[in-house]
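> Below is the sequence, then the predicted model.
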Amino acid sequence: MTPQSEAELAEIIARAKGPLAIKGGGTRGVSGAGDALSVAGLSGVTLYEPGALTLVVEAGTPVEKVQALLAEENQRLAFEPMDHRGLLGTDGAPTMGGVFAANVAGPRRIQCGAARDFLLGVRFVDGRGDILSNGGRVMKNVTGYDLVKLMAGAHGTLGVLSEVSLKVLPQAEACATVTVQVSDLERAVLAMSKALGSPYDVTGAAFDLDQEAVHIRVEGFDASVRYRVEALTTELSIFGEVTVSLGEGAAFWESIRDVAAFHDRMGDVWRISVKPSDAVALAPRLEAEGLLFDWGGGLLWALVPQGTDLRARMTVPGHATLVRASTETMAKLGRFQPQPAALAAISAGLRQQFDPRSILNPGLMG
């Protein structure tokens, strides 16, 4: 089922007799049980005010279309959503609704926040088939209960997004990457922490264990970038040899964003969120065949043999999400980290309020 309007979407949900598997672009391989319901037919830009840095789009609008539109005005999606297609071997086109339903963000999250932090308003259809809206279309008109951020990251279990209003930001004039050769994970985390704790407005901090290299990104006006790069080069030289790349960082940081190092390698892929200081003790316990560190060490991407339960090896507080695995492993281990009892009760209560018939991606998030 692919409704062509919000009203048709609401009618389909209201008349549904069983579970519905909500689908955006189908690029992340995340779907609940039931009849497929795609929002791809809800596509288009309904409002764009470059001067106000605001954009309103229907949920099925392809991310690539939005990025092309913003580029014409020298603007961007600052939270740089990850493209999962290379890692998962999927096709289709990522959609704006899918990005916010999963709260997808890339390396720049450490500086500007997650996708949810750019949401101004949403329209969605709940499990009863009612059309609801919350927030506003411009930054000065955001009022009411914050259902906006509640919908971000709910993966369609509370409602099906039909429209999103969001803030955009100007494109940076210049970009530079400072690379430090560091072979030791503990020193790598210290180097990233020093960069992030500096006054130089770092927008990316990643560590490639295979290449033994810490990468620090700086963006902004050209003169400012050059000044900050010079200062960071001096401060980070205590950790290892420093090199600088000016002006050609987009493709490199996209490869970090999309975990390109694991695209052509066999095995399951886990996404683990922990405190950067805890990553040092946790990493060797994972016994992974490949490890990548983003967000200053707070985000670990781990490549492990098929069927490995990394949650059983978690010795520090955090969340482990199974991103790529066989259907059997996914069914056995579950995609998402089990919630503590108190939080699970709150989540169940919210689902009962928004989806009393339990038809929207049932079982997807517990």
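Everything's here; your move. Every value quoted in this text rests on a predicted model; they were computed, and no experiment measured them.

> hey, let's count contacts and neighbours off CA atoms from now on
Fine.

> Now do the contacts for the one residue sitting closest to the centre of the chain.
The residue lying closest to the centre of the chain (CA atoms, centre = their mean) is residue 104, at 1.9 Å. Residues near residue 104 by CA atoms under 8 Å, 6 or more residues apart in numbering: 81-82, 114-115.

> here comes the other one, which I'd like you to weigh against the first:
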Amino acid sequence: MTDRFKPTDEKDVEALVAYALAEKTPLELWSGGSKRSIGRPPQTEYGVDLSALSGINDYDPAELVLTAKAATPLAEIETLLEENNQMLAFEPADLGPLLGEEAGKGTLAGLYGTNFAGSRRLQAGAVRDHALGIRAVSGRGEIFKSGGRVMKNVTGYDLTKGLSGSWGTLAVLTELTFKTLPKPETATTLVVHGLTPETAAIAMAAAMGSSSEVSGAAHLPADVAGGFGVDGLGAGATVMRLEGFGPSVEARAGMLAEVLRPFGLAERLDAPTTATLWRAISCARPFAADTSLPLWRISVAPTDGPAVAAAVKAQAPGAKAIFDWAGGLVWLMLPGGDPMVEAVRGAVAEAGGGHATLIRADAGTRAAVPVFQPQPAALANLARRLKDQFDPAGILNPGRMGR
């Protein structure tokens, strides 16, 4: 049984890290815990529950800036933003149900630490692109801050972006500041039925290359299309979202329908149905039905997504895929208990490279295989140097990312 600490403020975190450093005692960190089972299982005697570091410190809707403590639930932040007709533009995804956790447990720190953006990433950018500033405690037991309340911070290294995606291995986050944006006035989704993944990738590329300003593009094959909570997708659907002011959306929808005409007649979904569908796509909702099956999150060039999925399916009949980011993000669920690491990573390499992260597998499997994409030698060396600078004693989430 891992003993648990529960700091209540930044000074508590500083004291706790200093103690762990002095005792050479590694710590496992979590806030909401919704993604705690991603990565190698912790080999630590002590856990740090950061959930008490919660609350919105400052929110200025006119300036489009929000500052909150690290463990503030995303649900709380999104409720506040909704009241002010604003949003986090990268479309946070609630991945808890994919991992057998209840919905709504995700926190701001977990979002930043994983850098997992939703479907709007192909238009709005990654989580790190919207982070303005952070406060944290390094593995040296030192409080530091980076950035502020504006986008232009050019003094020294941009730690605000650099620490995003480090999974708690470099520092303990205590506060984050994010840019917010106004919500679109309306949205619609154009749907083309019955395409193969390969043809869908071509159609989505045409849509993304047009002047229609597509904010989401995904292909939902027939074997998963019924699991998104939207009627009429059962034969498989290629979906593209448009957002903005009403007249603009109408005009762009007409233009996009013409672009898609060679691929089939495009149907349209209304704004409420569009919201339901894209929440489910960002969360890979159909793959939450059976949390015992291995699940991969694969990032490749958009036109390579179908080939990667097909290569793995050739070795694992019954595998199922969802293609988001115009085909560049592949959620791939495998039958049985074998995550087929060599097959997945081999398919990614054959396609020209990318990243494959094992999102879901049992603890024994995660302890035995590289969960995250192995880095080229130069990047691995840089990662080690960063770890040496921020956490030289290796006390923060040791081994979670394989180092």
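Ah, there it is. Please read these numbers as outputs of a predicted model, since none were measured by experiment.

> thinking again about what came up before, which of the contacts of residue 104 of structure 1 are also in contact in structure 2?
By both residues aligned by TM-score structural alignment, their matches' CA atoms under 8 Å, the contacts of residue 104 of structure 1 still in contact after alignment to structure 2 are 81-82, 114-115.

> Now do the contacts for residue 161 of structure 2.
128-129, 131.

> mapping the residues you listed onto structure 1, which are still in contact?
Those retained in structure 1, by both residues aligned by TM-score structural alignment, their matches' CA under 8 Å: 128-129, 131.

> so what's the residue mapped onto residue 133 of structure 1 from structure 2 up against?
Taking TM-score structural alignment, residue 133 of structure 1 has residue 145 as its aligned residue in structure 2. Residues in contact with residue 145 of structure 2 (CA under 8 Å, 6+ apart) are 133-136.

> what do you get for residue 319 of structure 1?
By CA under 8 Å, 6+ apart, the neighbours of residue 319 of structure 1 are 272-274, 337.

> Trace it over to structure 2, please.
Per TM-score structural alignment, residue 319 of structure 1 is aligned with residue 355.

> how close does that match sit to residue 343 of structure 2?
Separation of residue 355 of structure 2 from residue 343 of structure 2 (CA to CA, to the nearest Å): 13 Å.

> And for residue 266 of structure 2?
From residue 266 of structure 2 to residue 343 of structure 2 the distance is 36 Å (CA to CA).

> So between these two, which is more surrounded?
Higher neighbour count among residue 266 of structure 2 and residue 343: residue 266, with 21 against 17, using other CA atoms under 10 Å.

> and the gap between the more buried one and residue 328 of structure 2?
22 Å.

> So which of the kept ones among the contacts of residue 161 of structure 2 belong to helices?
Among these, none falls in helices (DSSP state H).

> quick one: which of the residues you listed is nearest to residue 55 of structure 2?
residue 131 (17.3 Å; CA to CA).

> contacting residues around the residue opposite that closest one in structure 1 once aligned?
Matched by TM-score structural alignment, residue 131 of structure 2 corresponds to residue 119 in structure 1. Going by CA under 8 Å, 6+ apart, residue 119 of structure 1 touches 148-149, 164-167.

> Among these, which lie within helices?
148-149.

> thinking again about what came up before, out of the kept ones among the contacts of residue 104 of structure 1, grab the one that's most surrounded.
Neighbour-wise, these (other CA under 10 Å) top out at residue 115, 26 neighbours.

> Can you report how many residues lie near the closest residue to it other than its chain neighbours?
Residue nearest to residue 115 of structure 1 in three dimensions, not counting chain neighbours: residue 103, with 5.2 Å by CA to CA, 6 or more residues apart in numbering. Residue 103 of structure 1 is flanked by 20 other residues according to other CA under 10 Å.

> Residue 103 of structure 1 reaches residue 117, doesn't it?
No - with contact defined as CA atoms under 8 Å, residue 103 of structure 1 does not reach residue 117; the gap is 9.3 Å.

> Show me where the stretch 151-300 of structure 1 has its helices.
Secondary structure of the stretch 151-300 of structure 1 by DSSP state H, counting those that start in this stretch: the helices cover 185-196, 222-236, 250-257, 276-286.

> related to what we said a few turns ago, how about the residue nearest to the centre of structure 1, what's its match in structure 2?
Under TM-score structural alignment, residue 104 of structure 1 pairs with residue 116 in structure 2.

> Pretty sure that match sits in a helix.
No - read with DSSP: H, G, I helix; E, B strand; the rest coil, residue 116 of structure 2 is coil and lies in no helix.

> Please report how far it lies from residue 223 of structure 2.
25 Å.

> repeat for residue 141 of structure 2
For residue 141 of structure 2 relative to residue 223 of structure 2 (CA to CA), the value is 50 Å.

> same thing with residue 397 of structure 2?
Distance from residue 397 of structure 2 to residue 223 of structure 2, by CA to CA: 38 Å.

> Of these two, which one has the most company?
The neighbour comparison of residue 397 of structure 2 against residue 223 (other CA under 10 Å) goes to residue 397, with 26 against 16.

> got a list of what the more buried one touches?
Per CA under 8 Å, 6+ apart, neighbours of residue 397 of structure 2: 26-29, 42, 167-169.

> try 10 Å
26-30, 39-44, 47, 167-172, 403 (CA atoms under 10 Å, 6 or more residues apart in numbering).

> Structure 1: which residue goes with that one?
Match for residue 397 of structure 2 (TM-score structural alignment): residue 361.
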